[in-house]
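Asks: Need the 3D shape of this:
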Amino acid sequence: MQIVQHDARFASADQITPADLAAIADAGFRSIICNRPDGEGGPSQPASDDIRAAAEQLGLTFAYLPVTPGKIGADDVARFAQRLADLPSPVLAYCRTGNRATNLWQFAQASAVAAPVAASSPGTADEAQPWDVVVIGGGLAGISVTSSLLRRRRDLRIAIVEPSDTHDYQPAWTLVGGGAFDVKKTRRPMASVMPQGATWIRADAARVEPAQNLVRLTNGETVAYKQLIVAPGLRLAWERIAGLQETLGKNGVTSNYRYDLAPYTWELVQKMQSGTALFTQPAMPIKCAGAPQKAMYLACDHWMKRGVLPKVKVEFDLAGAVLFGVPTFVPPLMEYVKRYNAQLEFSSNLVAIDGPARKATFEVKDADGNVTRIDKRFDMIHVVPPQVAPDFIRESDLADAAGWCEVDHATLQHPRWPNVFSLGDVCSAPNAKTGAAARKQAVIVAENLLAARAHVEMRYRYDGYGSCPLTVEKGKVVLAEFGYGGKLLPTFPLDPTRPRRLMWFLKASVLPRFYWSGMLKGREWFTGASASDA
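Replies: As a prediction, the model looks like this:
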């Protein structure tokens, strides 16, 4: 059970059981509303009569107001509003996921006993009053842009579609894999980061229908919008490497791209005394393009300090042809490659892995484009999976030819659907997919969406800014900041190619605090966003 408090009188929750009621009563609730029809979930679903009996024994008032997913109508909203007026407060309403209860409350709050949208064509589901803005995604991009919007317009009715119960600070997972950060500090409950004033719809988006201004959810419900922000991130395609999923987290196979695996990376690094350590990087784009090599640098630094590096063969297999996409930063990175005696293998793409046999298979392309398969033995291997847009975006009318959500690279507005904007890893802008990019994009989208809403010129422009703190050793970072075309965009008046302890302090200490207390709260320090007449 997870309770989301909406105001002093009302909260919503997913399915509760009779065993939950004591805690609900202890939390101060006086009434329960069930919005889930009996029998909807089969035999495993507690009957409303059982919950009613247990609630009344604790002195809680119980009301049964079942609503069918995706079919909230005017009568449902009116009955719900009446229950809220009649029942002792605070009131807790529940359904399978909490979405129906939340929607009913939102419509009642807006005094919108609205008639459902008529089904004017096949596939158009019944839906109540559309949200002003629907945001798909509860990661950094989705939360920060929602916070930025609400700082500008508190009256906006915004819903965030996000299925996860937790929110992760992913940039620290590389540090976790290097023994420099506590993984538990990278995760918090999703409810704790939801912007006040926004409504959390806890479900997966299954399909976007921009012609009808609808988002269809995997639970069968639909969400109508006036404007849409697409920010679900990207999908880690582990399945594209044969045998990988079966061996992750064991047999020396790890990845800092997952919360539960980053600690295993550090475990392997600590145990390594000799042998072969492979580090891989798939074809671009990926989130944080420097992360694959950062895992290698931190491991090598640890082995060097322990005196075992000469006995470890280190190899970095890249699907691409360059170490880093911005040439300015390649020379300082190559100095560390030489220091650690790491072997670079370009145009070498991991395609299969046999964990028990400690064998990795790579497709290697030569200068003439010929591809051969090569098997390599390993004692440990750090794998970065291929990364793609979520399927519901790739298969929608929002996608470009590569499957990403298409946007104008400057305004971040969709070129064919003007009420749709996108930011973060899923958008098609050719910038580095980093949290720093999303932080700046949030301001651009917030300003331009409101301009579009007011039918005035969109004057804010995104310059492609992204940042990659390259942890070349424990205690030193090369802070790579750049925009479109590899243009350097340093925040500080310092040589950006020089490894610095100051930047390590920024990466390991300052940015995590700023993330939770600044970025997610819509604080736009150092965004550098400005209006343009272009």
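Asks: going forward, measure contacts and count neighbours with C-alpha atoms only.
Replies: Will do.
Asks: Please identify the helix or strand for residue 76.
Replies: Per DSSP states H and E: residue 76 is located in helix 74-86.
Asks: before we go on, could you also do this sequence so I can check it against the first one:
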Amino acid sequence: MATVRVVHRQPALWRQCHRTAAIGICHLHTSSSSHAPSKEHYKVLVLGGGSGGITMSARMKRMLGAENVAIVEPSEMHYYQPIWTLVGAGAKGVASSGRPTASVVPSGVKWVRSRVQEINPDTNTVRTGNGMEISYQYLIVALGLQLHYEKIKGLPEIEDWVKFKIGSNYSVQTVEKTWSALQNFKEGNAVFSFPNTPVKCAGAPQKIMYLTDAYLRKTGKRAKANVVYNTSLPVLFGVKKYADALWEIVKSRDIQVNLRQNLIEVRADKQEAVFENLDNPGETKVLEYEMLHVTPPMGPNPVVKGSLLADEAGWLDVNKETLQHNKYPNVFGIGDCTNLPTSKTAAAVAAQSSILDRTISKVLKNEKPDRKYDGYTSCPLVTNYNTVILAEFDYSGQPLETFPIDQSKERWTMYHMKADVMPHLYWHGLLKGFWGGPGPYRKIMHLGMK
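Replies: Predicted structure coming up:
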């Protein structure tokens, strides 16, 4: 019997379903919210209603019929999280990022409005928080990852983030607080952190840094500001082509970048942030701040980590090319919960969904999967209120660009794509199971040579 790791209760601010944003929209659905113990069976059971879960529910409905598919998700709202970068900078409203989960669950698919309590792949069953036991023939795990704000000393005790000028673009409860801190900035250090853990959208912590720099210039406050980016990484960005371009931007805008620095404590009463030097453990540096943007440590979903499906680090253990589980052939994974060695983004989910759809269709026919996921992911690096560097790359960290231009250059066309085109593609393409990434278009644009 799989065990479940106990997660201690945190204040409401910290209790969230942490997962990647989802893409799609449908209207009619069936739901289950009864607390009476019951048993149900589905051909395909999907765990998680983020981008990966909703997308695969839509695809499985088309493949097998809605009556054969169920999805387990407790949240009443579904969020397109990539837009939170712009919400935190005041360029978009937070309301634009969310829609009721009821509107994105595919019509006819059974929606179990509860959290996943336990997964037992040996008996092909899942137990939910409302007492249901659901058996399955095939399981798709899309449970996302967990944010751990509580691992930063002093942060959970802070009741009023606005008062202490702290924000974080990584949760719906805190993203607008980033905009408040930015608006209330007077003079001093604007500090941005990147944790010593895997994170979703690894470019996001520096996107808000560039937008803060732009906002302070626009409002005449930049001369009295010191913009500081403290990252736990040994590089500014993982792909050299884009890192080189970002270093040029950092230098031209007089932004201070400190590598291998990890945020371990916030002293709100003094407006101080404490960072540990990862190259010399135990050595710390205290920075006073006028504004602090926190990127929290992140980790595996606790239900996945506490199950037989996890690898040694707690992530869902899947084949990196087919997304099929390495031990249980009737289990599949997608998105942030997996141990796929690529960046955790909604763009990665899109590309994975196309491959996983193909993998499952082959498995259903007792055939061998014949398409391979190359690790494609994308990170639109917002560098101003009207420019973006569109980073696209694969497992090897090599650029895998859609357009036949140099995407390491700042472009307003890519900003328009980030701010306006991608949200539409998410809600009406990805979540409905119609968008599987730009692969086919890349071939066309590069005349079949990529």
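Asks: can you tell me what part of structure 2 the helix holding residue 76 of structure 1 aligns to?
Replies: In the comparison with structure 2, helix 74-86 of structure 1 aligns to no range at all (TM-score structural alignment).
Asks: Buried residues, that helix. List them.
Replies: For helix 74-86 of structure 1, a neighbour-count test (16 or more other Cα atoms under 10 Å) marks 74, 76-78, 80-81, 83-84 as buried.
Asks: Check stretch 154-162 of structure 1 too.
Replies: Neighbour counts over stretch 154-162 of structure 1 (16+ other Cα under 10 Å) mark 157-162 as buried.
Asks: Nearest spatial neighbour of residue 409 of structure 1, chain-adjacent residues omitted?
Replies: Leaving aside its sequence neighbours, residue 409 of structure 1 sits nearest to residue 429 (Cα to Cα, 6 or more residues apart in numbering; 5.0 Å).
Asks: Please pull up the equivalent of that neighbour in structure 2.
Replies: By TM-score structural alignment, residue 429 of structure 1 lines up with residue 340.
Asks: Could you do residue 219 of structure 1 as well?
Replies: In structure 2, residue 219 of structure 1 lands on residue 130 (TM-score structural alignment).
Asks: ok, the closest residue to that match other than its chain neighbours to residue 279 of structure 2 distance?
Replies: Nearest residue to residue 130 of structure 2, sequence neighbours excluded (Cα to Cα, 6+ apart): residue 35, at 4.9 Å. Shown here: residue 35 of structure 2 relative to residue 279 of structure 2, a distance of 51 Å by Cα to Cα, to the nearest Å.
Asks: Show me the residue sitting in the middle of structure 1 in space.
Replies: By Cα atoms, centre = their mean, the mean C-alpha position of structure 1 lies nearest to residue 139, the distance being 3.4 Å.
Asks: How about that residue, nearest residue that isn't a chain neighbour?
Replies: residue 167 (6.7 Å).
Asks: and the one you found, helix, strand or coil?
Replies: Judged by DSSP: H, G, I helix; E, B strand; the rest coil, the three-state class of residue 167 of structure 1 is strand.
Asks: if I look at it, how far off is residue 142 of structure 1?
Replies: Distance check for residue 167 of structure 1 against residue 142 of structure 1: by Cα to Cα, it reads 11 Å.
Asks: between these two, which one's more packed in?
Replies: Counted by other Cα atoms under 10 Å, residue 167 of structure 1 and residue 142 do not tie: residue 142 has more neighbours, with 28 against 18.
Asks: For the stretch 51-200 of structure 1, which segments count as helices?
Replies: Secondary structure of the stretch 51-200 of structure 1 by DSSP state H, counting those that start in this stretch: the helices cover 74-86, 99-109, 140-152, 173-177, 190-193.
Asks: Same check on the stretch 251-400 of structure 2?
Replies: Taking DSSP H, counting those that start in this stretch as the criterion, the stretch 251-400 of structure 2 carries its helices at 302-305, 346-364.
Asks: Give me the packing partners of the helix holding residue 76 of structure 1, helices and strands only.
Replies: helix 99-109 (3 or more Cα pairs under 8 Å, 6 or more residues apart in numbering; DSSP states H and E).
Asks: change it to 10 Å
Replies: Secondary-structure packing of helix 74-86 of structure 1 (3 or more Cα pairs under 10 Å, 6 or more residues apart in numbering; DSSP states H and E): strand 31-34, strand 61-64, strand 91-94, helix 99-109.
Asks: contacting residues around the match of residue 429 of structure 1?
Replies: If you count contacts by Cα atoms under 10 Å, 6 or more residues apart in numbering, residue 340 of structure 2 has them with 315-321, 323, 333-334, 373, 375, 395.
Asks: circling back to that earlier point, I'd like the helices of the stretch 251-400 of structure 2 as a markdown table, with mean neighbour count appended.
Replies: Output for the helices of the stretch 251-400 of structure 2, formatted as a markdown table (neighbours: other Cα atoms under 10 Å):
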| stretch | mean neighbour count |
| --- | --- |
| helix 302-305 | 24 |
| helix 346-364 | 23 |
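Asks: Those helices into a markdown table, with extra columns for distance to residue 151 of structure 2?
Replies: A markdown table is the format used below for the helices of the stretch 251-400 of structure 2 (distance: least, Cα to Cα, whole Å):
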| stretch | distance to residue 151 of structure 2 |
| --- | --- |
| helix 302-305 | 15 |
| helix 346-364 | 25 |
